[in-house]
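Chemist: Sharing a sequence plus its predicted fold:
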Amino acid sequence: MYLYEYESREILTKYGIPVEEACIASNLEEAKECLERIPPPYVIKAQIRRGGRGKLGGIKIAHKKINALNEVSRMLGSTIGGFTVRKVLISEKLNILRETYLSYTIDKGQRSYVLLASPHGGIDVEEMHRKRPESLLKVYIDPLLGLKEYMVRKVVKHLGLDDSLASIVRALYNVFIEYNCELVEVNPLAITDRGVFAVDRRIIIDDSYAKLAPTPSISMLWERYVNELSEEERMAINNGFSYVELEGDIGVLGNGAGLTMATLDLVKLMGGKPGAFLDIGGGASSKRVKIAMSLLLKNKDLRCILVNVIGGITRCDEVAKGIVGAIRESGVRGKKIVVRLLGLNEEEGKMILAKAGINVFEDLSSSVKEVVSTNGACE
């Protein structure tokens, strides 16, 4: 669950992490009230559930109230990075002397938490770390032992700051643990003429944990998150599917994250535009495939669907039954469906699909070519 920045800001405030003065607005009247309380110049930030908005025009600076209102008016209702902007965060513009970076995330390969810290933060932090990888400090934290004081001191020294930062490093770790986060990020953690502030914040909470609604605050965040999802996204969550909507018109259904990602890459490489992808995982029954396929068929933005399944613990005949069942029940017409089946019971699966008049391929490249036209759209 990717939180809005204003939600992340509220959480950090509860843990005593310094933040700039700001307020949230969903219309011009609320924006006017915010501007009365906050001193100029102003920073107007579009609230969307993704990063990188600064490079997409989602963060603007205004020196006068009229300019700030114009930016708010422009942002509200606009689409940035595939998301509709329904709220903006209006904040004071701090006098930033230096930007640093601090985050906690999970390294699944190491089976460990990892603390990332750099004396270089801001909008181009990723490019900076590519050019100067030595500037990014990685501190691995055993989940059973937790954050130790020597780790905190190491981070403070690396960032070139005094011990006043130590409390922020500890507090951010507490947020990471107590909210069961996949990511807690402050970028930049800004050094200003008034002290250190967490100026831009990003928090991602594990969906499985959030669904349990263990506390009233997380329950509220989860309810708000789910209510903003499309019908297809809610359906995916309720059935435990990994489902992501994109901006193209080709739907991709695969089994396994690696296979699904590789299929998306090939679609893009051949000029197609993925509009959504869904991973059914391993060992999916015909019933589960039917639900997954129905979900993609309901997506009105998809003009064609590419199914790429390699059978192992997943049986190809079960996949075929699910596909045919979904098409018959949905009554959806006009979507081109191309299937590539390979593996356990593939011949049985191909026979089921052939009887239903569905295109079946053995080769992935040929199946992708079938769904991608010369102008990059489905035929």
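Modeler: Good, I have the coordinates.
Chemist: alpha carbons only for contacts and neighbour counts from here, please
Modeler: OK.
Chemist: so which strand or helix has the residue lying closest to Leu137 once chain neighbours are set aside?
Modeler: Computed as C-alpha to C-alpha, 6 or more residues apart in numbering, the closest residue to Leu137 that is not its neighbour in sequence is Ala117, at 5.1 Å. Using DSSP states H and E, Ala117 sits within strand 112-118.
Chemist: Now tell me what touches that strand from outside.
Modeler: Residues from elsewhere that reach strand 112-118 (C-alpha atoms under 8 Å, 6 or more residues apart in numbering): 100-107, 135-143, 155, 158-159.
Chemist: Which of those residues fall in helices?
Modeler: 155, 158-159 (DSSP state H).
Chemist: Whichever of those end up buried, select them in PyMOL.
Modeler: Selection command for PyMOL covering only the buried members of the ones in helices among the contacts of strand 112-118, criterion 16 or more other C-alpha atoms under 10 Å:
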select buried, resi 155+159
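Chemist: now the ones in helices among the contacts of strand 112-118 as TSV including distance to Val184?
Modeler: Below are the ones in helices among the contacts of strand 112-118 laid out as TSV (distance: C-alpha to C-alpha, whole Å):
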residue	distance to Val184
Val155	16
His158	19
Leu159	18
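Chemist: Tell me how far Glu185 lies from Val114.
Modeler: To Val114, Glu185 is 12 Å away according to C-alpha to C-alpha, to the nearest Å.
Chemist: Put this next to the previous one:
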Amino acid sequence: MRLLEYEAKAVLSKYGIPTPTGKVVESPEQARDAAEEIGCPVALKAQVPVAGRGKAGGVLFAETPEEAEGAAGKLLSAELGGLRVRRILVEEKIQIKRELYIGVAVDRLARTYVAIASTEGGVDIEEVALRKPELVHKLQVDPILGFQPHHARILAKRLGYRGQQMLCLAGVISRHYRVAE
């Protein structure tokens, strides 16, 4: 299944996974209004189904609604990966303290799901797996028993979390897995 970022965030929100406040827009004027409504600073993200949007100039930041309007104009006149940008996600700019990657993949050979977590990666998780495989933690999940709470705690511990933070992250990991089911 291929989802745009705003569609994926709507699904995550339904499962109780926190996401930044945002709004999808289709014009510079709508971007300005969204920035005023959300509050600046904001991130403006081109909504096209291609990888590496940030590196390709598809993510811009604005400190004011006027800057958001200008940035939206640039994005809406751009092409990324051969696709014209028609929608932008305007969302609150988040100060990132620590970035984590959490994912679920299908291991067709083993006929099982694999929960994946890393303290690095994000959009470049494949590159991290090749360059620093020790930073990518994988956990095979028995398809009969399913993903259990202890699986989430194991991954959270492997990422270096302990105590209450580990339990909180384990909850987020469990909810991510439920999304993939």
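Modeler: Nice, thanks for sending it over. Everything numeric in this text was worked out from a predicted model, so none of it was measured.
Chemist: from the ones in helices among the contacts of strand 112-118 of structure 1, which is closest to Tyr209 of structure 1?
Modeler: Tyr209 of structure 1 has its nearest neighbour among these in Val155, at 28.8 Å by C-alpha to C-alpha.
Chemist: which non-adjacent residue is nearest that closest one?
Modeler: Ala117 (6.5 Å).
Chemist: Tell me where structure 2 has helices.
Modeler: Under DSSP H, structure 2 gives helices at 5-14, 28-38, 65-76, 125-131, 149-158, 163-180.
Chemist: actually the stretch 201-350 of structure 1, not the one I wrote
Modeler: 207-211, 216-227, 231-238, 257-269, 286-298, 316-330, 346-355 (DSSP state H, counting those that start in this stretch).
Chemist: quick revisit: between the helices of structure 2, which gets nearest to Val50 of structure 2?
Modeler: Proximity of the helices of structure 2 to Val50 of structure 2 was assessed by C-alpha to C-alpha; the nearest stretch is helix 5-14, lying at 10.4 Å.
Chemist: what lines up against Glu30 of structure 1 once you look at structure 2?
Modeler: Matched to structure 2 by TM-score structural alignment, Glu30 of structure 1 sits across from Gln30.
Chemist: Enumerate every residue touching the residue nearest to that match when sequence neighbours are not counted.
Modeler: For Gln30 of structure 2, ignoring the flanking residues on the chain, the nearest one in space by C-alpha to C-alpha, 6+ apart is Glu69 at 7.9 Å. Contacts for Glu69 of structure 2 were tallied using C-alpha under 8 Å, 6+ apart; they are 28-32.
Chemist: Could you tell me how far Glu69 of structure 2 is located from Glu29 of structure 2?
Modeler: Noted for Glu69 of structure 2: a distance of 6 Å to Glu29 of structure 2, by C-alpha to C-alpha.
Chemist: before we move on, what about Val172 of structure 2?
Modeler: Separation of Val172 of structure 2 from Glu29 of structure 2 (C-alpha to C-alpha) stands at 35 Å.
Chemist: again, but for Gly54 of structure 2
Modeler: Distance of Gly54 of structure 2 to Glu29 of structure 2, given as C-alpha to C-alpha: 22 Å.
Chemist: Those two: which is more packed in?
Modeler: Remark: of Gly54 of structure 2 and Glu29, Glu29 carries more neighbours, 17 against 12, as counted by other C-alpha atoms under 10 Å.
Chemist: returning to what we had before: for the helices of structure 2, please prepare JSON lines with the additional fields distance to Lys45 of structure 2.
Modeler: Putting the helices of structure 2 into JSON lines (distance: least, C-alpha to C-alpha, whole Å) gives the following:
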{"stretch": "helix 5-14", "distance to Lys45 of structure 2": "9"}
{"stretch": "helix 28-38", "distance to Lys45 of structure 2": "11"}
{"stretch": "helix 65-76", "distance to Lys45 of structure 2": "8"}
{"stretch": "helix 125-131", "distance to Lys45 of structure 2": "20"}
{"stretch": "helix 149-158", "distance to Lys45 of structure 2": "29"}
{"stretch": "helix 163-180", "distance to Lys45 of structure 2": "22"}
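Chemist: returning to that earlier point: which of the contacts of Glu69 of structure 2 ranks first by neighbour count?
Modeler: When these are compared by neighbour count (other C-alpha under 10 Å), Ala31 ends up highest, at 29 neighbours.
Chemist: That one: what's it in contact with?
Modeler: Taking C-alpha under 8 Å, 6+ apart, one finds 25, 65, 68-69, 72, 88, 90 in contact with Ala31 of structure 2.
Chemist: wait, which of these is closest to Leu3 of structure 2?
Modeler: Distance from Leu3 of structure 2 was checked for each of the contacts of Ala31 of structure 2 by C-alpha to C-alpha. The minimum falls on Ile88, at 14.0 Å.
Chemist: do you know how far the residue most central in space within structure 1 is from Arg202 of structure 1?
Modeler: Nearest to the mean C-alpha position of structure 1, by C-alpha atoms, centre = their mean, lies Arg50 at 5.5 Å. With the distance defined as C-alpha to C-alpha, Arg50 of structure 1 ends up 9 Å from Arg202 of structure 1.
Chemist: Need the overlap of contacts for the two.
Modeler: Jointly contacting Arg50 of structure 1 and Arg202 under the rule C-alpha under 8 Å, 6+ apart are Tyr2.
Chemist: what's the neighbour count on Lys132 of structure 2?
Modeler: For Lys132 of structure 2, the count of nearby residues is 12 (other C-alpha under 10 Å).
Chemist: and it, how far is that from Glu36 of structure 2?
Modeler: Per C-alpha to C-alpha, Lys132 of structure 2 is found 42 Å from Glu36 of structure 2.
Chemist: Next: Glu66 of structure 2.
Modeler: From Glu66 of structure 2 over to Glu36 of structure 2 the distance is 9 Å, taken as C-alpha to C-alpha.
Chemist: again, but for Leu109 of structure 2
Modeler: Per C-alpha to C-alpha, Leu109 of structure 2 is found 50 Å from Glu36 of structure 2.
Chemist: Okay, and which of the contacts of strand 112-118 of structure 1 map to strands?
Modeler: If you go by DSSP state E, those have 100-107, 137-141 in strands.
Chemist: ok, Ala236 of structure 1 - contacts?
Modeler: Counting by C-alpha under 8 Å, 6+ apart, Ala236 of structure 1 makes contact with 242-243, 292, 295.
Chemist: And those, which of them are buried?
Modeler: Buried members of the contacts of Ala236 of structure 1, counted by 16+ other C-alpha under 10 Å: 243, 292, 295.
Chemist: returning to what we had before: format the helices of the stretch 201-350 of structure 1 as CSV; extra columns: distance to Gly121 of structure 1.
Modeler: Listed next are the helices of the stretch 201-350 of structure 1 as CSV, based on distance: least, C-alpha to C-alpha, whole Å:
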stretch, distance to Gly121 of structure 1
helix 207-211, 28
helix 216-227, 28
helix 231-238, 33
helix 257-269, 30
helix 286-298, 39
helix 316-330, 47
helix 346-355, 51
